[in-house]
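1. Return a 3D structure for these sequence lines:
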Amino acid sequence: MNEKMRFHIPTIESTADASLQARLRHKIDHKTKPLGALGALETLALQLGLVQRSESPVLQQPQMVVFAADHGIAAEGVSAFPQAVTVQMVGNMLAGGAAINVFARQHGFAMQVVDAGVAAELPAHPCLLPRKIALGTKNLCNEPAMSRAEAQAALAAGMHVVQALPGNVVALGEMGIANTSPAALLLARLTGATIEDATGRGTGLDDAQLLHKQGVLTRALARHPATQPPDAVAELAALGGFEIAMMSGAMLQAASDRRLVLVDGFIAGAAALIAQALAPHVRDYLVFCHRSAETGHRLLLAHMQAKPLLELDLRLGEGTGALLAWPLVQSAANFLNEMASFDSAGVSGKESA
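-> Presented below is the predicted three-dimensional model:
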């Protein structure tokens, strides 16, 4: 690993600022509405202001980054789709035909696809960033998914991808057949959840296939004992995926840059678990956009004390849930900046008792 790509945890400042929070709260509370009437949008507006250190946050040049990689554990039959679908779907994204392309065009997001570790050599494309660590991870039922050096290289690559992006909003998504398995394993290891509770149907497993997947993951978790003292990079190397690692690095860099991070579903949530374990203040910058249909996602969100913006029973990945939530993020900024106050509108406020 060259010096430029060496991983180090960047400095991430807490967004806690009692004075600014009080000013934002006053501004929100004195809009022409009953106190708290905009519900979760008010919480989101407060977060936006704290992230940008401003009473008038502005959302600029939003970026969509999809990290793609393959997983050796796919050989254990844990997915309803063959591994070849990863490279096929990357091709579909680069051709502009995937769901995430549709939503990126709809909402004005610039989009890039990152080859984090697809198990094939991909032809050059203007929207493809070649950052391949290896041709997929190893089968973690038999050995660590990656070496520690590979995990660190993937984290560093995710950081460098974000460093090169303009704007102050980054949405993160992924593509990788079998990647709900490493996500479930990381959830179980980092939160203490059981494999049964952490493991879902992924791309559509039936009951028998789900039981098989749970058995495979139980065996895999036992194959890699927990690190003592806890070491998030070691757990990522043993149980994770290259796209998960790169998303974690991307979150760390974005938070260090004071950018807002739109977190998609279960896989991106697993990356957030790793990022938070490495740098707790990263949590301040994350907007959890939806709760997916994947079983473990509810547990993951509860562990991170996150209330998602949407619940649409999505289980596609790609970053689709992040972009579907984007209008809510825009609305939070817009009401904070544009909605009249009681004083400016000449509207009477609530009378005191």
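2. all contacts plus neighbour counts: C-alpha atoms, from now on.
-> Will do.
3. Please give the element, helix or strand, for G249.
-> Using DSSP states H and E, the secondary-structure element containing G249 is helix 242-256.
4. Also A275?
-> Element membership of A275 [criterion: DSSP H and E] is helix 266-278.
5. so where do the strands sit in the stretch 251-353 of the chain?
-> Under the criterion DSSP state E, counting those that start in this stretch, the stretch 251-353 of the chain contains strands at 260-263, 286-288.
6. can you pull out the helices in the stretch 251-353 of the chain?
-> Under the criterion DSSP state H, counting those that start in this stretch, the stretch 251-353 of the chain carries helices at the ranges 266-278, 295-303, 320-324, 326-338, 342-345.
7. should've said the stretch 51-200 of the chain
-> Using DSSP H, counting those that start in this stretch, the helices of the stretch 51-200 of the chain run over residues 84-94, 99-107, 148-163, 180-191, 195-198.
8. To S341, which of those lies closest?
-> Counting by Cα to Cα, S341 lies closest to helix 99-107 out of the helices of the stretch 51-200 of the chain; the figure is 28.6 Å.
9. Counting by contacts, list what that closest one packs against.
-> For helix 99-107, the contact count by 3 or more Cα pairs under 8 Å, 6 or more residues apart in numbering; DSSP states H and E identifies strand 110-117, helix 320-324 as packing neighbours.
10. got the ones you listed as TSV, with mean neighbour count and distance to H71 columns?
-> Putting the helices and strands packed on helix 99-107 into TSV (neighbours: other Cα atoms under 10 Å; distance: least, Cα to Cα, whole Å) gives the following:
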stretch	mean neighbour count	distance to H71
strand 110-117	24	9
helix 320-324	27	21
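11. could the ones you listed go into CSV alongside distance to L205?
-> Converted to CSV, the helices and strands packed on helix 99-107 look like this (distance: least, Cα to Cα, whole Å):
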stretch, distance to L205
strand 110-117, 24
helix 320-324, 21
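12. To G192, which of these lies closest?
-> If we rank the helices and strands packed on helix 99-107 by Cα to Cα, the stretch that ends up nearest is helix 320-324, at 26.1 Å.
13. Check the helices of the stretch 51-200 of the chain for me and report the most buried one.
-> Ranked by mean neighbour count, the helices of the stretch 51-200 of the chain are led by helix 180-191 with a mean of 25 (mean count of other Cα atoms under 10 Å).
14. compare with the first, here's sequence two:
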Amino acid sequence: MITAIQEVTGRIAPPDEKATLRAVLRLNSLTKPPGSLGRLEALAVRLAGISKVEQPCYSKRTVVVMAADHGVCCEGVSAFPQEVTMQMAYNFLSGGAAVNVLARQGGAEVQFVDIGINGDITHPQLIDRKVRRGTDNMAAGPAMSRDDALRAILAGVQVAQEAVKNGTEIFITGEMGIGNTTASAAVLCALEGIPPETAAGRGTGIDDERLRHKISVIERALQVNTPNPADPIDVLSKVGGLEIAGLAGLILGAAALRIPVILDGFISGAAALVAKALAPESTAYMIASHVSGEQGHKLMLDRLGLEALLDLGLRLGEGTGGALCLHFIEAVCRIMREMATFESAGVSGSESV
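-> Next comes the predicted model:
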């Protein structure tokens, strides 16, 4: 399985320099002062390099919501019981979750993937890629086996490949899983050497006492498992989650196919750190949508070398922040395609602006 993952990562190429240059030249020819659209211009240049065209268009947009359960929930780290993962699954599948609403507004499809829910779901819209029924309690031993982690990554790669085959041109990462901020914080600690008290946040809205307990659970998980920071699969298997692994695979699969990936929040950030550890060049295909209300998220983005487009205090997950950023993507694409140049509009060049 590791060979299959290496085959995918080996296909990740750097952004196209010629398309990047053409995008810069076009931006400078548009009827505006150079650089006056700020970070939208930087986004336009990045998208051109990813997609190899200076005027990209992303008509088919897909939010992939990976869902899984976490054995660490038995430690009382969340304000909600584990059963909520299963209950929310049906809400996603019926179109009633927040990300469904925001995806509809942004013209995106939501694909819901069961990669590790602790129960059985039957629904015509479900994508079943279940690796196992949730993880084990990472505070008492490894969350899963190394093979489970590899299978979950490959499941994410396959979801990306199938979606692109069916026309997807841009991805948004989403997730659902009670307890997954605990696993994501542990992944951040293990991969980047961040202390648990800095990495852990309030997740579903826990109080100070439970936050202190959550930090102690993460500390115990790291002590019990001693994950190897030089081996991202070891980190995933010992303190990660199935949806984190699946999203890492989605990112790698998309990057190998030159498809941009809009990252959502904290859990997506953990997946992105794993993807980066497996293939550093994959960060070129990641777009950070927002800074989460989870305190460790800004650290994740710093380590990824990404700057978020929004800071709205969001901490819902699901892909909500990523779906909101589709409006910026659409704006950038329309500017590159529809805005007049100085020459076409008969306006004097930038030296007179």
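15. Report the TM-score for the pair.
-> The TM-score (TM-score structural alignment, normalised by the length of structure 1) is 0.95; 349 aligned residues with a Cα RMSD of 1.8 Å.
16. So for A37 of structure 1, which of the helices of the stretch 51-200 of structure 1 sits nearest?
-> Comparison of these against A37 of structure 1 by Cα to Cα identifies helix 99-107 as nearest, at 26.3 Å.
17. how big's the offset between that closest one and structure 2?
-> Its match in structure 2 and helix 99-107 of structure 1 itself, once the structures are fitted together, sit a mean 1.4 Å apart by mean Cα distance after the TM-score superposition for structure 1.
18. Show me the contact partners of that helix.
-> Counting contacts by Cα atoms under 8 Å, 6 or more residues apart in numbering, the residues outside helix 99-107 of structure 1 that touch it are 64, 93, 96, 110-111, 318-320, 323-324, 326.
19. Check stretch 303-318 of structure 2 too.
-> The set of residues external to stretch 303-318 of structure 2 that reach it, using Cα under 8 Å, 6+ apart, is 65, 98-99, 173-176, 192, 203-204, 264-267, 272-273, 276, 283, 287-294, 301, 321, 325.
20. can you rerun that using 6 Å?
-> Contact with stretch 303-318 of structure 2 is made by 99, 174-176, 265, 288-293, as judged by Cα atoms under 6 Å, 6 or more residues apart in numbering.
21. Kindly report the same for stretch 143-152 of structure 2.
-> Outside stretch 143-152 of structure 2, the residues touching it (Cα under 6 Å, 6+ apart) are 135-137, 237-239, 242, 245-246.
22. when you align them, which residue in structure 2 goes with Q152 of structure 1?
-> Alignment of Q152 of structure 1 against structure 2 is given by TM-score structural alignment, with L150 as its counterpart.
23. so how far is F335 of structure 1 from the residue lying closest to A277 of structure 1 once chain neighbours are set aside?
-> Closest residue in space to A277 of structure 1, ignoring its immediate chain neighbours: A232 at 6.3 Å, by Cα to Cα, 6 or more residues apart in numbering. When distances are taken as Cα to Cα, to the nearest Å, A232 of structure 1 and F335 of structure 1 turn out to be 39 Å apart.
24. okay, the two: which has more neighbours?
-> When A232 of structure 1 is set against F335 and neighbours are counted by other Cα atoms under 10 Å, the residue ahead is A232, at 20 against 16.
25. From H281 of structure 1, how far off is the nearest residue to L323 of structure 1 once chain neighbours are set aside?
-> Nearest residue to L323 of structure 1 in three dimensions, chain neighbours excluded: F103, at 6.3 Å (Cα to Cα, 6+ apart). Applying Cα to Cα, one obtains 30 Å for the distance of F103 of structure 1 from H281 of structure 1.
26. again with N337 of structure 1
-> When distance is defined by Cα to Cα, N337 of structure 1 is 26 Å away from H281 of structure 1.
27. Okay, strands next: where are they in the stretch 1-150 of structure 1?
-> 63-69, 110-117, 128-130.
28. ok so, going back, I'd like the helices of the stretch 251-353 of structure 1 as JSON lines, with distance to G39 of structure 1 appended.
-> As requested, the helices of the stretch 251-353 of structure 1 are arranged in JSON lines below (distance: least, Cα to Cα, whole Å):
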{"stretch": "helix 266-278", "distance to G39 of structure 1": "23"}
{"stretch": "helix 295-303", "distance to G39 of structure 1": "19"}
{"stretch": "helix 320-324", "distance to G39 of structure 1": "19"}
{"stretch": "helix 326-338", "distance to G39 of structure 1": "10"}
{"stretch": "helix 342-345", "distance to G39 of structure 1": "18"}
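29. right, so of the ones you listed, which gets closest to L211 of structure 1?
-> Counting by Cα to Cα, L211 of structure 1 lies closest to helix 295-303 out of the helices of the stretch 251-353 of structure 1; the figure is 13.5 Å.
30. Report the inter-axis angle for the closest one versus helix 266-278.
-> Compare the direction of helix 295-303 of structure 1 with that of helix 266-278 by axes from the mean of the first three to the mean of the last three Cα atoms, to 10 degrees and you get 30 degrees.
31. buried stuff in helix 295-303 of structure 1?
-> 295-301 (16 or more other Cα atoms under 10 Å).
32. Now do the buried residues in the helix or strand hosting Q214 of structure 1.
-> Assessed by DSSP H and E, Q214 of structure 1 sits inside helix 207-223. Residues of helix 207-223 of structure 1 classed as buried under the neighbour-count rule (16+ other Cα under 10 Å) are 209-214, 216-218, 220-221, 223.
33. for these, which one is nearest D257 of structure 1?
-> Taking Cα to Cα as the measure, D257 of structure 1 lies nearest L221 of those, at 34.8 Å.
34. Spatially, what comes nearest to that closest one if we skip its sequence neighbours?
-> L185 (6.7 Å).
35. What lines up with the one you found in structure 2?
-> The pairwise alignment with structure 2 assigns L185 of structure 1 to A186, based on TM-score structural alignment.
36. All set, thanks.
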